[in-house]
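S.K.: Sharing a sequence plus its predicted fold:
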Amino acid sequence: MASSISFAYANSGFQAGIIHGPVNTTFHLLPDDPLNRLPYARDAPFNSITKQYDPTCLHDTRVDLLQEIYNWADGRDERCIFWLNGLAGTGKSTIARTVARRYYEQQRLAASFFFSKGGGEVGHAGLFVTSIAVQLAQTVPASRQHIRDAVVEHSDIANRSLRDQWHYLVLGPFSKLREPSSYTLIIDALEECDNQIDIQLIVQL
């Protein structure tokens, strides 16, 4: 049966690619850690406890499409965004989970946010950037102190616009990393965000 899923590439400030060397994901927050000030959606990551039974692609299915995504994420394409789109029920989320699982197990997944219509904290974009930042502090240790510094310097950052949050909590810390590395960020079901303007803003970040 022909798939009704299609994809496109675009440019953005985030480049997916290869992480050079192991990533240490040990992560403990002290009571006074500035990162505790960042609210985040616990159900956002692909592997949150509420999603533990959500399926991934069966073996030897979606092979060509998955390989296309892997080629992109492995740095074989200079464009920064892989945009997967299609009708509801065509397996986009299953593909996203499959890709997320692959790079998580390879310690190459920076963060993931799976939107869900009517899903409370994952049904809107209010905690989108702060959730990404909290995950980045865990998965990319070199960014952790820079994110902490941003929270201290901008004590009201959780109440700022999404654009400002992205600038200070994500782009700023990553621009300060000494070692050039690339990471994969996966956003699923963006169309299920409850505010169309927020959707447009996230696409533009």
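M.R.: Good, I have the coordinates.

S.K.: can we go C-alpha only for contacts and neighbour counts from here?
M.R.: OK.

S.K.: what about the helices in this protein?
M.R.: With DSSP state H as the criterion, the chain has helices at 63-71, 92-105, 128-139, 141-153, 162-166, 172-175, 196-204.

S.K.: now, of these, which is deepest in the fold?
M.R.: helix 128-139 (a mean of 24; mean count of other C-alpha atoms under 10 Å).

S.K.: packing partners for it?
M.R.: strand 109-114, helix 141-153, helix 162-166 (3 or more C-alpha pairs under 8 Å, 6 or more residues apart in numbering; DSSP states H and E).

S.K.: Presented hereafter is structure B, for comparison with structure A:
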Amino acid sequence: MAQSNTPVPLPMNLSHSMLHNPTFIQHTQIIDQRLYIRGGERPGYARLLENVATAALHDSVHVVDPPKCHPNTRVAIMQCITDWTLGMNQKWSGKPILWLKGAAGAGKSAIARSVAERCSREGSLLGSFFFGAADSTRNHVEKLVATLSCQISLVLPEFRATVATLIDDDPLIFGRSIRTQFSTLIVRPLSAVLAKRSTTSSTMPCLIIIDGLDECSAVHSQ
């Protein structure tokens, strides 16, 4: 029986190991405990998933009959937004933010959701967040950044590893300010991805849609 002071070995990668006579030979490095896989995911990425508001996605299964534009309606405005996303709209060229405004009931959310679906199909959508005043999971900003970051990690696999490491390095990130979360979970990993990409590579998805700011319960967060 092992004594109580027997050290517990670290988990090891056995993919390139063998037994030679009674001696165990390990050809790969011991896995850092911080990178230990839990349920198929790194701890940092698993924590990101725990802070996602799935009801805020443009195609969420939790939203019954979400507002969308009827076929062949709002064609001009949706085309303008799509052209702006791709840098093809001369009037709005170089503008990083597009604000869609109008009276209540004018169809802003319907346009935003329809654009999100179209851009998702065409590969230009990085992420979206649809606030909802009556839904406690998406009527505040606490899960905004994590939800966007998770979607980006699905579109850009190289982003995923970087953001997981940043969460491992700062386990308290989801309790920090929105500004700090945005810098850590979106700007820094996205900058790292862009720095590694060749200038001659194909255009990267660049559109992020945030809809319904007035449905965020805290005015200061709006």
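M.R.: Sure, I can see it. What you are looking at is a predicted structure, and each value in this text was computed from that prediction instead of being measured.

S.K.: Rebuild the helices and strands packed on helix 128-139 of the first structure as a markdown table, extending it with distance to V129 of the first structure.
M.R.: Listed next are those as a markdown table, based on distance: least, C-alpha to C-alpha, whole Å:
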| stretch | distance to V129 of the first structure |
| --- | --- |
| strand 109-114 | 9 |
| helix 141-153 | 12 |
| helix 162-166 | 6 |
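
S.K.: who wins for proximity to I187 of the first structure among the ones you listed?
M.R.: Nearest to I187 of the first structure, of all those, is strand 109-114, at 4.9 Å by C-alpha to C-alpha.

S.K.: Give the aligned range of that closest one in the second structure.
M.R.: Taken onto the second structure by TM-score structural alignment, strand 109-114 of the first structure occupies residues 125-130 there.

S.K.: average distance between the matching stretch and the first structure?
M.R.: Its matched residues in the first structure lie on average 0.6 Å from stretch 125-130 of the second structure after superposition (mean C-alpha distance after the TM-score superposition for the first structure).

S.K.: what's in contact with that stretch?
M.R.: 56-58, 116, 119-120, 138, 144, 147-149, 151-152, 155, 205-212 (C-alpha atoms under 8 Å, 6 or more residues apart in numbering).

S.K.: With stretch 142-152 of the first structure instead?
M.R.: 33-35, 37-38, 133, 136-138, 157, 168-170, 172-174, 176-177.

S.K.: Same question for stretch 191-201 of the first structure.
M.R.: F115, S116, K117, G118, V122, G123, H124, A125, L162, R163, L190.

S.K.: For V63 of the first structure, state which of these is nearest.
M.R.: For the contacts of stretch 191-201 of the first structure, the nearest to V63 of the first structure is L190 (23.8 Å; C-alpha to C-alpha).

S.K.: Distance check, the closest one against I202 of the first structure.
M.R.: Applying C-alpha to C-alpha, to the nearest Å, the value for L190 of the first structure to I202 of the first structure is 9 Å.

S.K.: measure V61 of the second structure to A55 of the second structure for me?
M.R.: Noted for V61 of the second structure: a distance of 7 Å to A55 of the second structure, by C-alpha to C-alpha.

S.K.: And these two? Which one has more around it.
M.R.: A55 (20 against 12; other C-alpha atoms under 10 Å).

S.K.: Can you tell me what that one aligns to in the first structure?
M.R.: Checking TM-score structural alignment: A55 of the second structure goes with D43.

S.K.: which residue lines up with L185 of the second structure in the first structure?
M.R.: Checking TM-score structural alignment: L185 of the second structure goes with L169.

S.K.: Give me the aligned partner of D156 of the first structure over in the second structure.
M.R.: By TM-score structural alignment, D156 of the first structure lines up with L172.

S.K.: Look at its match and say how many residues are nearby.
M.R.: Neighbour tally, L172 of the second structure, other C-alpha under 10 Å: 9.

S.K.: Then the one 4 residues further on?
M.R.: Using other C-alpha under 10 Å as the criterion, R176 of the second structure is surrounded by 11 other residues.

S.K.: What's the separation between it and I209 of the second structure?
M.R.: For R176 of the second structure relative to I209 of the second structure (C-alpha to C-alpha), the value is 23 Å.

S.K.: try K108 of the second structure
M.R.: On the measure of C-alpha to C-alpha, K108 of the second structure and I209 of the second structure end up 12 Å apart.

S.K.: now do K101 of the second structure
M.R.: 14 Å.

S.K.: quick one: which of these two has more around it?
M.R.: I209 (18 against 9).

S.K.: How about the contacts made by that one?
M.R.: With C-alpha under 8 Å, 6+ apart, I209 of the second structure has these contacts: A112, A116, G127, S128, F129.
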